[in-house]
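K.L.:
Below: sequence and its predicted model.
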Amino acid sequence: MADLLLPNLLAGNCSDRVCVRVSRFWNFYDTNNETKLLHANMVLIDVEGNSIHAQVYPPTDELFRTRVKEGGVYTFSYFRVRGSNICYKPVENDQMLVFTKWTKVEEVLAVPPAFPMYSYSIASPEQLQARIDIRTQFTDVIGVIAAISSIGTTQTKLRQGSSTKRTITIQTPR
């Protein structure tokens, strides 16, 4: 069975197979009870850089937590494709995946070297300003690291002694 690219998925139950990198993996807890997990979330990227949000609900999340690691590449099959969440979408995609106890997971050991690691969409300062109080998109990237300096030492006025310092340059859209 050939792997489908993310844009080729159709809504509904899906027995097709996708090969994706788990770019991010995080938990979402009930805001009224921080010990109650509502769902685990993933941002998945295919070989062409297309991204999609995936969710898995308790108790099935335990199966994925032990088998799926952030940064790993996997094939998934037998999942549900549905419309994306209305609020706090982590990627620009109108669809998302829901993994169930029937979802098959296989780790890919021979990962192509050009397989993307991260999914991001850089927003200009004006776009960020326009997103204030807007809940449709989850904005968590403000730029791309362009340079990291070597560690140096600096003398501060307030403290006796020296402190270590590193300069990180973040590039934003022009």
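P.N.:
Okay, I see it.
K.L.:
contacts and neighbour counts: CA atoms only from here.
P.N.:
Will do.
K.L.:
For the helix or strand harbouring residue 14, enumerate the helices and strands it packs against.
P.N.:
Taking DSSP states H and E as the criterion, the element that holds residue 14 is strand 12-30. If you count contacts as 3 or more CA pairs under 8 Å, 6 or more residues apart in numbering; DSSP states H and E, strand 12-30 packs onto strand 3-4, strand 33-45, strand 73-83.
K.L.:
Return the set of buried residues in whichever helix or strand comes after the second one.
P.N.:
The element immediately downstream of strand 33-45 (helix or strand, assigned by DSSP H and E) is strand 51-56. By neighbour count on 16 or more other CA atoms under 10 Å, the buried set for strand 51-56 is 51, 52, 53, 54, 55, 56.
K.L.:
what comes into contact with stretch 25-38?
P.N.:
39, 40, 41, 42, 43, 57, 58, 69, 70 (CA atoms under 8 Å, 6 or more residues apart in numbering).
K.L.:
Turn the helices and strands packed on strand 12-30 into TSV, columns for distance to residue 121 and mean neighbour count.
P.N.:
Converted to TSV, those look like this (distance: least, CA to CA, whole Å; neighbours: other CA atoms under 10 Å):
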stretch	distance to residue 121	mean neighbour count
strand 3-4	23	14
strand 33-45	13	18
strand 73-83	20	19
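K.L.:
Comparison target below:
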Amino acid sequence: MSFTYIRDLQPFQFNKKLKVRICRMWRSKLIGSNDQFNGLQCILVDQMTDAIQASIKEINYDFVAPNIKAGCIYEITHFHTGRNKPSHKVVPHVAQLFFNVRTTFKELPTIHPHIPRHRFYLVDYTQLSTRIDKIDILTDVFGHITGIQPLEQKKWSPMRGLRINVKSALKIS
């Protein structure tokens, strides 16, 4: 079976083989809970510098997590794809990977062509205002501190019906 590039993955596919680097991993918590996790999330990057999110359900966490670590390159098989959820999308890919106890991870040595350690979807600061109120992909801000001011209470509404109080102390450009 030949390798599939991330850009060629679509929702609801099976029997694919990837050669990717796991560039980021994190555990998400259940909403409203301080001590219950909701599995493991990963960002994978391939040699074409495309990225995709992968998820492991909490029930599979103890079986899958010990087999992978961030920064390493793997040949991955026995997974399936689904639609990337618009509520917490972190990369602009239509598909998302789902790993379980059947998924195999074969660690590969550093190989050529090079697979980058990270993939960023940067937006020029002058275009950042176009991201306001868009919830199709989470947006990180990358910049430098231009000033510090006293804390002040702000109301922010990223999604309809949801209000979060944010304390603002830094100005970022």
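P.N.:
That came in fine, so what should we check first? Note that the coordinates shown come from a computational prediction; the quantities given were computed from them, not determined experimentally.
K.L.:
Report the TM-score for the pair.
P.N.:
The TM-score (TM-score structural alignment, normalised by the length of structure 2) is 0.75; 145 aligned residues with a CA RMSD of 2.1 Å.
K.L.:
returning to that earlier point: of all the helices and strands packed on strand 12-30 of structure 1, which one comes closest to residue 170 of structure 1?
P.N.:
Proximity to residue 170 of structure 1 (CA to CA) singles out strand 33-45 among these, at 22.5 Å.
K.L.:
That closest one vs structure 2, average offset?
P.N.:
Average distance, strand 33-45 of structure 1 versus aligned residues of structure 2 after superposition (mean CA distance after the TM-score superposition for structure 1): 0.9 Å.
K.L.:
quick check: angle from that strand to strand 51-56?
P.N.:
For strand 33-45 of structure 1 against strand 51-56, the angle by axes from the mean of the first three to the mean of the last three CA atoms, to 10 degrees is 140 degrees.
K.L.:
Excluding sequence neighbours, find me the nearest residue to the aligned partner of residue 52 of structure 2 in structure 1.
P.N.:
In structure 1, residue 52 of structure 2 lines up with residue 52, judged by TM-score structural alignment. Among residues not flanking residue 52 of structure 1 along the chain, residue 44 sits closest, at 5.3 Å (CA to CA, 6 or more residues apart in numbering).
K.L.:
Tell me who's in contact with that neighbour.
P.N.:
20, 21, 22, 23, 24, 51, 52, 53, 54.
K.L.:
residues near the nearest residue to residue 162 of structure 1 once chain neighbours are set aside, how many?
P.N.:
Of all residues not flanking residue 162 of structure 1 in the chain, residue 155 sits nearest, at 4.6 Å (CA to CA, 6+ apart). A count of nearby residues for residue 155 of structure 1, using other CA atoms under 10 Å, gives 12.
K.L.:
repeat for residue 22 of structure 1
P.N.:
23.
K.L.:
Return the distance of it relative to residue 126 of structure 1.
P.N.:
According to CA to CA, to the nearest Å, residue 22 of structure 1 and residue 126 of structure 1 sit 30 Å apart.
K.L.:
Equivalent analysis for residue 17 of structure 1, please.
P.N.:
Taking CA to CA, one finds residue 17 of structure 1 at 39 Å from residue 126 of structure 1.
K.L.:
neighbour-wise, which of these two wins?
P.N.:
Ranked by neighbour count (other CA under 10 Å), residue 17 of structure 1 and residue 126 place residue 17 first, with 21 against 8.
K.L.:
I'd say the more buried one and residue 80 touch.
P.N.:
No: contact status for residue 17 of structure 1 versus residue 80: not in contact, 11.6 Å apart, counting by CA atoms under 8 Å.
K.L.:
now residue 59 of structure 2, what's its secondary structure?
P.N.:
The three-state assignment at residue 59 of structure 2 reads helix, by DSSP: H, G, I helix; E, B strand; the rest coil.
K.L.:
err, residue 147 of structure 2, not the other one
P.N.:
Once three-state DSSP is applied, residue 147 of structure 2 turns out strand.
K.L.:
same question, residue 135 of structure 1
P.N.:
With three-state DSSP as the basis, residue 135 of structure 1 sits in coil.
K.L.:
which residues does it contact?
P.N.:
87, 88.
K.L.:
For it, give its distance to residue 80 of structure 1.
P.N.:
Distance, residue 135 of structure 1 to residue 80 of structure 1, by CA to CA: 24 Å.
K.L.:
now swap in residue 57 of structure 1 and tell me
P.N.:
On the measure of CA to CA, residue 57 of structure 1 and residue 80 of structure 1 end up 13 Å apart.
K.L.:
Give the residues shared as contacts by these two.
P.N.:
With CA under 8 Å, 6+ apart, residue 57 of structure 1 and residue 80 have common neighbours 99, 100.
K.L.:
corresponding residue for residue 169 of structure 1 in structure 2?
P.N.:
Aligned partner of residue 169 of structure 1 by TM-score structural alignment: none.
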